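**Student:** Build me a structure from this.
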Amino acid sequence: MAKAVASTSAPGAASGTHRIAPLWGTENYNMWRIQMEEILSDLDLYGYVNKTIIAPSKTVLKTKRNRKDDKGKPLPNYEYTATNNKYTKWVKADQKALSNIRLRVDRSVLNLIQGCTMSANAWNALATTYQVKGTVGLIDLQRKFFSHQMTDGKDIKEHIQRMRGWFQQINNISPGSCTEANWITTLIASLPDSWDLFSQS
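**Tutor:** This next block holds a predicted model:
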């Protein structure tokens, strides 16, 4: 059964919606990450996630000048600490980024990041949990990619997305190790007998 599609009007968007399949695990993480990077970039929020937009200081030092006492005599300048408006705006934008991430993950995945208060923390937690790395991960992905078989009645679009996700993750770990020719032949070989006519065309 195909996964549900997350639909939401993204905060900060001028118009339109961004619809993508929610993140549910390792199998669709790579595709989800790419799509989320596009969404967050379109909303000018990706800099908060990858920490290229640094948080300003929470407070700023201000000075009161031209002070006078009750008799009108001049008083020395007075320095005080005030809330930094730039920090307040930064927090608001970062929360928009965090909200966009939370709204596009499965409920089971949401449990992992519900305690995160900053978008970068949530983003990194998802990467640590679902991004496949290392030799063991590569072998597991190759096993899934080359041996997976679609059963009759399953959604072909979901099957192709899953296979493509494995293909891209393999090449992310080991660039060039899986060619487009491998992709085409493996995809065709993974289709059930009822798709023989399609495979031969």
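**Student:** contacts and neighbour counts: CA atoms only from here.
**Tutor:** Will do.
**Student:** and Tyr48, how many neighbours does it have?
**Tutor:** If you count neighbours by other CA atoms under 10 Å, Tyr48 ends up with 23.
**Student:** What is the host helix or strand of Asn100 packed up against?
**Tutor:** Following DSSP states H and E, one finds Asn100 within helix 85-102. Packing contacts for helix 85-102, counted by 3 or more CA pairs under 8 Å, 6 or more residues apart in numbering; DSSP states H and E, involve helix 26-42, helix 46-49, helix 119-130.
**Student:** tilt between that helix and helix 26-42?
**Tutor:** Interaxial angle, helix 85-102 versus helix 26-42 (axes from the mean of the first three to the mean of the last three CA atoms, to 10 degrees): 140 degrees.
**Student:** Name the residues that touch helix 85-102?
**Tutor:** Outside of helix 85-102, the residues within contact range by CA atoms under 8 Å, 6 or more residues apart in numbering are 10-12, 36, 40, 45-46, 48-49, 55-59, 110, 113-114, 117-120, 122-123.
**Student:** So Trp123 is in contact with Tyr48, correct?
**Tutor:** No - the pair Trp123 / Tyr48 is not scored as a contact, 10.2 Å apart, by CA atoms under 8 Å.
**Student:** What is the burial count for Gln114?
**Tutor:** When neighbours are counted by other CA under 10 Å, Gln114 registers 11.
**Student:** which residues sit in contact with it?
**Tutor:** Gln114 touches Arg102, counting by CA under 8 Å, 6+ apart.
**Student:** Tell me which of the helices and strands packed on helix 85-102 approaches Phe198 most closely.
**Tutor:** Closest approach to Phe198 among the helices and strands packed on helix 85-102 (CA to CA): helix 26-42, 25.6 Å.
**Student:** want to put them side by side, so please do this one too:
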Amino acid sequence: MSSGAKEGPSVSYSILPIFGGGNYNFWKVKMRTILLSEGLWSFVERGLQEPEDLSQLPAAEIEKFEAEVMKDAKALSKIQNGVTSDIFPRITRAKTAKEAWDTLEKEFQGDSKAITIKLQTLRREFYNMKMKESECIQDYASRLAEVVNQMRTLGEEISDQRVVEKILISLPEKYDPIVAAIEECKDITTLSIEQLMGSLKSHEQRRLTRNDQSVESAFQSKLSFKSQKSSKKGNSRDDQRTGEQRRWKKGESSKRDESKNGKSTNSEDNQPSCRICNKTNHDTSNCWNRGKPKCHHCNKFGHVEKNCRFKKANQANFSESKNDDDGNENLFSTCLSALEEKESIWYLDSGCSNHMSGNENIFLDVDTSATPNIKMGNGAIVEAKGKGRIAVKGDEADS
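**Tutor:** Now for the predicted structure:
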């Protein structure tokens, strides 16, 4: 059964890549693929084969040659439409697709000598390329693939095995564990680039996830500080408070006894407080803060108000302190500084190699000559007042 309408020839339209003078090698690969898909690449590669005397050919051969002329013209049309108006004048005199292609090839890719020079530059870039510390594995692979593709376009033979080996030896030190595992457990000679990238991306994602968790949740181990005075005696602050309470009760009892006998005396608890810090465990001449400036913003010693790090909002992230059942006070600090000096509990971040505190009373010794710069959470840079040692005691075991 035949239909009344005739079917016309099927026409396929491809979106042509446009060449404007840059990235010629990429445009060349795309255009070659389009011409191959439409059976026209042979006219670019070998050119149109013209007979010596067309009049001597039989009619069938003449018809075949005319069909080839049409295909060559179609290939030339695609090349002409694949360049911008700035590039088009360079190929206006080309009569065949091969002439137009060779003209662009010679101008934008160069002759054999120019290609050799370009390859030398790309080889040097390939050998010296390394992944940056701040770079993710995908970005580095894209940079490397761009250089490899340019080298292959210029005729350089680079196998996937060579690319795999290059990636493994150019990763930062933080990738050493996964690199060692891949070299031990997998055959690098048959390992594809896609398989390698999958393993590296999985390792990178696990590492980033662990880093995020360590930042968001500080190490949940509470450590009690020993004061400088109590640590030398081997007593904790709780023992010191208990002893002070016993002495206070004993003093009250002594007062009552002495009042009955008509006598009065000054006990240890009745000694005058320090006029600098208002504490009663030392006199003014032995005060730790003697001679230090006092901030009128936070009432702490060692700095003036204009240099106070607590004056700016959101200078440090902290949680409000609260009392435990045993009377200890808790404070959560995210690797910055505590806001009050009286707190006896500190949360330490397991991801930090150094910790900070604004309470000088907890230090066993302080080296004021060490004043490193510290980057705060909001990006500000402050200078430390010193570096020293502290004594800590855990909840379950002394350290």
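**Student:** Quick check: TM-score for this pair?
**Tutor:** Here the TM-score for the pair of chains, by TM-score structural alignment, normalised by the length of the first structure, is 0.55; 152 aligned residues with a CA RMSD of 4.3 Å.
**Student:** buried set for the helix holding Asn100 of the first structure?
**Tutor:** 87-88, 90-91, 93-98, 100-102 (16 or more other CA atoms under 10 Å).
**Student:** Would you show me how to pick out the buried ones of the contacts of helix 85-102 of the first structure in ChimeraX?
**Tutor:** Here is the ChimeraX selection string for the buried members of these, based on 16+ other CA under 10 Å:
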select :10,11,36,40,45,46,48,49,110,113,118,119,120,122,123
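**Student:** Tabulate the helices and strands packed on helix 85-102 of the first structure (JSON lines), appending distance to Trp166 of the first structure.
**Tutor:** JSON lines is the format used below for these (distance: least, CA to CA, whole Å):
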{"stretch": "helix 26-42", "distance to Trp166 of the first structure": "7"}
{"stretch": "helix 46-49", "distance to Trp166 of the first structure": "25"}
{"stretch": "helix 119-130", "distance to Trp166 of the first structure": "13"}
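**Student:** Compare the ones you listed and report which one is nearest to Arg67 of the first structure.
**Tutor:** Proximity to Arg67 of the first structure (CA to CA) singles out helix 46-49 among these, at 40.2 Å.
**Student:** Which elements pack onto the closest one?
**Tutor:** Using 3+ CA pairs under 8 Å, 6+ apart: helix 46-49 of the first structure touches helix 26-42, helix 85-102, helix 119-130.
**Student:** possible to save those as CSV with distance to Thr63 of the first structure?
**Tutor:** As requested, these are arranged in CSV below (distance: least, CA to CA, whole Å):
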stretch, distance to Thr63 of the first structure
helix 26-42, 38
helix 85-102, 16
helix 119-130, 34
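**Student:** and Arg162 of the first structure, which of those is closest to it?
**Tutor:** Closest approach to Arg162 of the first structure among these is made by helix 26-42 (6.6 Å; CA to CA).
**Student:** residues in contact with that closest one?
**Tutor:** Applying CA under 8 Å, 6+ apart, the contact partners of helix 26-42 of the first structure are 18, 20-23, 46-47, 97, 100-101, 129-132, 162, 165-166, 168-169.
**Student:** That one relative to helix 119-130, how many degrees between them?
**Tutor:** Put simply, helix 26-42 of the first structure runs at 160 degrees to helix 119-130, going by the same axes, to 10 degrees.
**Student:** Helix 26-42 of the first structure: how far from the chain's middle?
**Tutor:** With CA atoms, centre = their mean, to the nearest Å as the basis, helix 26-42 of the first structure stands 5 Å off its chain's centre.
**Student:** in it, what's buried?
**Tutor:** 26-33, 35-37, 39-40.
**Student:** List just the nearest of the residues you listed to Ser174 of the first structure.
**Tutor:** Ser174 of the first structure lies nearest to Asn30 out of the buried residues of helix 26-42 of the first structure, by CA to CA, at 14.2 Å.
**Student:** In the first structure, what residue spans correspond to helices?
**Tutor:** For the first structure, the helices defined by DSSP state H cover 26-42, 46-49, 85-102, 107-113, 119-130, 134-147, 156-173, 180-190, 196-200.
**Student:** Great, nothing more from me.
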